[in-house]
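**Q** got a structure for you, letters missing:
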């Protein structure tokens, strides 16, 4: 597995562990009990929902006869990849007023999935600095195509009746 370590770089180590267990025809529950871990904990790890602490990683490596540090390195690579993704996923929030997103927490916005709504809101109610930051973050082409597809609502002029 050591030679394949770079191949799994950035993948959750639990998913790699799950694959290794299946490859060796080892059932998850008996394996968990054999290393002194709760089966539910191991299940969350192999589903990629929980990190592997170093102590558990060492027990897994000893039991599966893996090179010491293999699982820990995979966990570290995964954590690094996760941190890199965090850096890339949002614009500079110091340039965007929270009031523009009054109906939601600005920290909870998925900037990729909700790009159309974000661009629409910023270009409808934002100032020049906010528009420039969103253009920098998404790119001119994406902003231009989104703005061109926004359906403009016709304005109604209400007459005053006496």
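**A** Received, thanks. Here the structure is a predicted model, which means the values were calculated and not measured.
**Q** please make it C-alpha for all contacts and neighbour counts, starting now.
**A** Will do.
**Q** now do the same contact list for residue 96.
**A** When contacts are counted by Cα atoms under 8 Å, 6 or more residues apart in numbering, residue 96 touches 129-130, 133.
**Q** could you do residue 92 as well?
**A** Contacts of residue 92 by Cα under 8 Å, 6+ apart are residue 133.
**Q** cool, and residue 150?
**A** Per Cα under 8 Å, 6+ apart, neighbours of residue 150: residue 120.
**Q** okay, now the one to match up with it:
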């Protein structure tokens, strides 16, 4: 297992594909030899499908790999994906001053649902680095749409 931990964070199917190639094993016959659908093995080796524990054990047994190796790689891969997802759930709070959100708990903001209020607040009261972070997080298209809507409302209130 120590040898395969160098692949930590890589989809286990990619590692499996390399292992099959290294051993000159074709995917279809290998899949059939472990009573698995060739299409299932193909989507796993392309990294498009997760490797469940039962299948990981069958593969490890057939290839004489240490038990749990592929399952552990799947877990590391899942952890990396979850971390990536969390990183995109909120802007970098280290860039945003807490005083910008003086009237609310910054950790309690639902950045996806309350995007209009966040964009408005930052572009009214934020500094350049805060504006850049909000642009990075939401994207210029979303920020522009919110700012244009605010401008249209301001112009209609004046008329």
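**A** That came in fine, so what should we check first? Model, not experiment: these values are computed from the prediction.
**Q** residue 28 of structure 2 matches what in structure 1?
**A** Counting by TM-score structural alignment, residue 28 of structure 2 corresponds to residue 29 in structure 1.
**Q** where exactly do the helices run in structure 2?
**A** Listed in chain order, the helices found in structure 2 under DSSP state H are 12-22, 27-33, 38-45, 53-63, 69-87, 115-125, 128-138, 140-158.
**Q** between those, which one is closest to residue 2 of structure 2.
**A** helix 69-87 (8.8 Å; Cα to Cα).
**Q** average gap between the closest one and structure 1?
**A** Average distance, helix 69-87 of structure 2 versus aligned residues of structure 1 after superposition (mean Cα distance after the TM-score superposition for structure 1): 0.5 Å.
**Q** which strands or helices does that helix pack on?
**A** helix 12-22, helix 53-63 (3 or more Cα pairs under 8 Å, 6 or more residues apart in numbering; DSSP states H and E).
**Q** just those: most buried one?
**A** The highest average neighbour count among those, using mean count of other Cα atoms under 10 Å, belongs to helix 12-22 at a mean of 17.
**Q** which outside residues touch it?
**A** In contact with helix 12-22 of structure 2 (Cα under 8 Å, 6+ apart) are residues 7, 26-27, 44-47, 50-51, 70-71, 73-74, 77.
**Q** just to revisit the earlier point, which of the contacts of residue 96 of structure 1 lies closest to residue 87 of structure 1?
**A** Using Cα to Cα, the contacts of residue 96 of structure 1 come closest to residue 87 of structure 1 at residue 133, 15.2 Å.
**Q** any idea how far that closest one is from residue 34 of structure 1?
**A** 53 Å (Cα to Cα, to the nearest Å).
**Q** including distance to residue 157 of structure 2, could the helices and strands packed on helix 69-87 of structure 2 go into a markdown table?
**A** A markdown table is the format used below for the helices and strands packed on helix 69-87 of structure 2 (distance: least, Cα to Cα, whole Å):
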| stretch | distance to residue 157 of structure 2 |
| --- | --- |
| helix 12-22 | 58 |
| helix 53-63 | 61 |
